[in-house]
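This is the structure alone, sequence omitted:
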């Protein structure tokens, strides 16, 4: 029996651990901008999110930022406001991973940085530099 015969797809907890590790490797200055952002991992986006984002299938969305970004004046929490959240969607991420030549850790880091980048109003070039700094 080969070592592959016993492999299982990474669980929600596995992806959450990858996301937490990726977050810990981000530059400290970037993490300070993200203070209070909650990272959640779910299998798929919910129906409301899929409709709102115009998704044709549950695999169309790898991650999502929900909240009020710093670029939109979201630095101060208002009473009754939900915390800013980054959602990572496990099954679409695993599907993307199966079809590309990138490590799962790299993909999780990319999605995490991209979604947090929306929170702080970064350009694509800024996000690429942060990803590179995270290794």
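It's in. None of the values given here were measured: they were computed from a predicted structure.

For the rest of this, base every contact and every neighbour count on C-alpha atoms.
Noted.

List of residues touching the helix or strand hosting residue 87?
The secondary structure element spanning residue 87 is strand 85-89 (assigned by DSSP states H and E). Taking Cα atoms under 8 Å, 6 or more residues apart in numbering as the criterion, the residues outside strand 85-89 that touch it are 37-45, 61-67, 108, 111-112, 115-116.

hmm, try it at 10 Å
In this structure, residues lying in contact with strand 85-89 by Cα atoms under 10 Å, 6 or more residues apart in numbering are 12, 15-16, 19, 36-45, 58-69, 108, 111-116, 118-119.

Check it against this one:
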């Protein structure tokens, strides 16, 4: 059996950007301006903040003020960011056998859902609708 090189940071970013372009326009418009960043793993500070012991437990994170809590009077501090963590995503891909693009898309949608203040049930519904 031949094994290729695992997808790199740019590969995951390309998948996320392709997935973002394919989500419904109203949802995409509402998240316009948020940056998508791919990192290898969450840092120790993020793990502590999230109450996690292992970097493998976090595949993505939304950083910013959730849309329902934003005000036009707010002074923006930094752009909202959707972080995707390459190594935990690849581990989940290996463990589940899920299609990698679909997995990246679901993590992205999950984090966008947090941007809108949606419940996990609402996010799960959005993920299924896009399949």
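Good, I have the coordinates. Quick caveat, the model's predicted, so the values are computed rather than measured.

Any of the contacts of strand 85-89 of structure 1 buried? List them.
When neighbours are counted using 16 or more other Cα atoms under 10 Å, the contacts of strand 85-89 of structure 1 contain these buried positions: 12, 15-16, 19, 37, 39-45, 58-69, 108, 111-116, 118-119.

show me where structure 2 has helices.
If DSSP state H is used as the criterion, the helices of structure 2 fall at 9-22, 25-30, 44-50, 86-96, 100-115, 120-129.

Out of these, the one nearest residue 74 of structure 2 is which?
Among the helices of structure 2, helix 100-115 comes nearest to residue 74 of structure 2, with 16.1 Å by Cα to Cα.

mean per-residue distance, that closest one to structure 1?
Superposing on structure 1 and averaging over aligned pairs (mean Cα distance after the TM-score superposition for structure 1), helix 100-115 of structure 2 comes out at 0.6 Å.

how near is the residue nearest in space to the middle of structure 2 to residue 67 of structure 2?
A centroid search over structure 2 (Cα atoms, centre = their mean) returns residue 108, at 3.4 Å, as the residue closest to the centre. The span separating residue 108 of structure 2 from residue 67 of structure 2 equals 16 Å under the rule Cα to Cα, to the nearest Å.
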